[in-house]
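Trainee: Turn this into a structure:
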Amino acid sequence: MKKVPTLDIRRYETDRAAFVAELGAAYQEFGFCCISGHGIPRELIDGAYDAFQRFFALPTDTKMHYHLAGSGGARGYTPYKVETAKDSKHADLKEFWHVGREIPRDSKFADVMPPNLWPVEVDTFKENGYGLFEALDQLGSRVLRVLALHIGLPERFFDDKIDQGNSILRPIHYPPITEANVPNVRAGAHEDINFITLLVGASAEGLEVLTREGEWLPITTEGDAIVVNIGDMLQRLTNHVYPSTTHRVVNPPNDNARKPRYSVPYFLHPNPDVVLDPLPQTITAENPSRYDTSITSHEYLMQRLREIKLI
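Mentor: Alright, predicted model coming up:
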């Protein structure tokens, strides 16, 4: 059976050409790869998970103080059964929090990137939450350098296109499934909106990827590996050279369905004014341009948030 590969990113410094070829091939095949050797301290990941679990354990009334109605959940808390996968009849069975990039309030992007909220009830939330945001942001930029080289771009092509990106760290809590007939998987089949997503330490099985052959392939990580997948914005910018692959979170077929599941994806976004037109390097006779209209990443984001009922 096929398997999404796990590759050690330290090979980028020691075995660059082969690593670039292997990582690029993994993304062209699956839209997903597991990255090990990234150097993000275990203590930071564990500290962040601990803080997030403590927040989700608070009473609903307390959590709702951090829910900004009408904001599309851009920052703070979003309660259960709000987000709905595109074309899905049922809302996802999850609650989540959004940590965004800290930017100067006189930035030209301040109107689309609001300030963060921090729950006063959990003293370690800000330090660990933003520490993990920054660590995953740096790892994401390293992955994008590899992908740039793989399609013939300068290594640092993406650096100045993501340094003010509207990126989101999203701690998620999927409650235990207790009813016998639940209408939906925990998170419906969907593609991500952004450039790339980095998923650190999902606490239970359940993540599945749809292969080209139409089969659902479970992804389980080993050791320190972080799951990194392509989103729709990068798929568009690379003219589908890197596919944004459909994935879902299913209820495990065992006792784990009756346990809560926590996961923390980091959605790495380009800067709001980046234009997502297919790059010339990705347009060939065999792969002609698939888009004839221009759109900025912010316009694209707003369009998609409406589709998934967050705004």
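Trainee: going forward, measure contacts and count neighbours with C-alpha atoms only.
Mentor: OK.
Trainee: Could you say which helix or strand holds residue 139?
Mentor: helix 125-150 (DSSP states H and E).
Trainee: Packing partners of that helix?
Mentor: Applying 3 or more C-alpha pairs under 8 Å, 6 or more residues apart in numbering; DSSP states H and E, one finds that helix 125-150 contacts helix 16-30, helix 42-56, strand 95-100, strand 168-169, strand 196-200, strand 261-268.
Trainee: Excluding chain neighbours, what is closest to residue 131?
Mentor: residue 44 (7.3 Å; C-alpha to C-alpha, 6 or more residues apart in numbering).
Trainee: Number of residues surrounding the one you found?
Mentor: Residues lying near residue 44 (other C-alpha atoms under 10 Å) number 16.
Trainee: surely residue 188 meets residue 88?
Mentor: Yes: judged on C-alpha atoms under 8 Å, residue 188 makes contact with residue 88 at a distance of 6.9 Å.
Trainee: run this one through as well so I can compare:
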Amino acid sequence: MQIVDYKSAEAPKLFVESLRETGFGVLENHPIDQNLVNSIYEKWQAFFDSDEKHQYQFDVEKQDGFFPFETSETAKGFDVPDLKEFYHVYPWGRIPEHLKDDILEYYRRTSEFAAQLLSWIEQYSPSEVSANYSEPLSQMIKDTPNTLLRVLHYPPLDGVEREGAVRAAAHEDINLITILPAANAPGLQVKKKDGSWMDVPCNFGNLIVNIGDMLQEASGGYFPSTSHRVINPSGEEAKRSRISLPLFLHPRSEVKLSERHTQASYLLERLRELGVK
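Mentor: Below is the predicted model of the structure:
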């Protein structure tokens, strides 16, 4: 998997080639402020370490707020929940006041950057693929209330985890694309075409982008939504928390993805499969 220099003249082409081949692309020298990311990691680690998080228990219908360890997701095809807790951030949702400024600034900047990346993807989609997009990909996320920023916390492992439990079991994302700044610890892997697993380059400062099911649907399978996972660390790394900050870019609810689905119908189908709806 090639790391693409965002400032290179060849960046759009190389980035989309990587997405087509592996479902993942990795950017360096990108415009997302690493100092802002660091600040978010530090402040939200303190939040997850506190009892304050329980004041923001998630809303079953709106899906905003804090999802505790005990109610963590179970990946499709698995019967053991992931070893994680997380917080769902929407601009219209509940956010602790002292955490709001940084997280919403990150949400805004990264959503704007996503529109550029989606334009790259459309630019390098074959004409027979782009002909099926119901509107320009970058416009699908314009004024959407559905894009989700998830602040993920993988607590230290204590050695008594349930058999088969991992930080994030193999899964695909539901949305168009996901943008993820490299986490503060390694562990992210992507499944290759031959079925083996490959480490995603996670140098601190890299920006990782992957295709989600909705773009796979909209592109008729041209862009693959690839299985990925977060494996459990060993040794000293197992004693450390891991914070991750994926932004799941979603179209507006009425956007037509294919003859079968709008954003809303596809999302509902997948949330029911995950057992969170």
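Trainee: now what about the TM-score between them?
Mentor: The TM-score (TM-score structural alignment, normalised by the length of structure 2) is 0.91; 268 aligned residues with a C-alpha RMSD of 1.8 Å.
Trainee: any chance of the helices and strands packed on helix 125-150 of structure 1 in TSV, plus distance to residue 184 of structure 1?
Mentor: As requested, these are exported to TSV (distance: least, C-alpha to C-alpha, whole Å):
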stretch	distance to residue 184 of structure 1
helix 16-30	24
helix 42-56	21
strand 95-100	15
strand 168-169	24
strand 196-200	22
strand 261-268	15
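Trainee: With residue 27 of structure 2 as the reference, measure out to the counterpart of residue 192 of structure 1 in structure 2.
Mentor: Structural alignment (TM-score structural alignment) places residue 192 of structure 1 against residue 173 in structure 2. Applying C-alpha to C-alpha, to the nearest Å, the value for residue 173 of structure 2 to residue 27 of structure 2 is 19 Å.
Trainee: returning to that earlier point: ignoring the adjacent residues along the chain, who's closest to the match of residue 192 of structure 1?
Mentor: Using C-alpha to C-alpha, 6+ apart, the nearest residue to residue 173 of structure 2 is residue 212, at 4.7 Å.
Trainee: Which position in structure 1 pairs with that neighbour?
Mentor: In structure 1, residue 212 of structure 2 lands on residue 231 (TM-score structural alignment).
Trainee: surely residue 65 of structure 2 meets residue 87?
Mentor: Yes: using C-alpha under 8 Å, residue 65 of structure 2 is in contact with residue 87, at 5.3 Å.
Trainee: just to revisit the earlier point, when residue 188 and residue 88 of structure 1 are compared, which one has more neighbours?
Mentor: Per other C-alpha under 10 Å, whichever of residue 188 of structure 1 and residue 88 has more neighbours is residue 188, with 23 against 14.
Trainee: Then the more buried one would be within a strand, right?
Mentor: Yes: per DSSP: H, G, I helix; E, B strand; the rest coil, residue 188 of structure 1 lies within a strand segment.
Trainee: Now do the same for residue 58 of structure 2: its match in structure 1.
Mentor: Superposed on structure 1 with TM-score structural alignment, residue 58 of structure 2 falls opposite residue 68.
Trainee: Where does its match sit: helix, strand or coil?
Mentor: Applying three-state DSSP: residue 68 of structure 1 is coil.
Trainee: Tell me who's in contact with it.
Mentor: 75, 76, 77 (C-alpha atoms under 8 Å, 6 or more residues apart in numbering).
Trainee: Try it again at 10 Å.
Mentor: Counting by C-alpha atoms under 10 Å, 6 or more residues apart in numbering, residue 68 of structure 1 touches 74, 75, 76, 77, 78, 117.
Trainee: Chain neighbours aside, what residue packs nearest to the spatially most central residue of structure 1?
Mentor: Most central in structure 1 under C-alpha atoms, centre = their mean is residue 197, positioned 2.9 Å from the mean C-alpha point. Spatial nearest neighbour of residue 197 of structure 1, chain neighbours left out: residue 267 (4.6 Å); criterion: C-alpha to C-alpha, 6+ apart.
Trainee: List the contacts of the nearest residue to residue 166 of structure 1 once chain neighbours are set aside.
Mentor: Once flanking residues are discounted, residue 166 of structure 1 sits nearest to residue 269: 5.3 Å by C-alpha to C-alpha, 6+ apart. Going by C-alpha under 10 Å, 6+ apart, residue 269 of structure 1 touches 137, 140, 161-168, 193-197, 231, 233-234, 297-298, 301.
Trainee: Kind regards, and thank you for your time.
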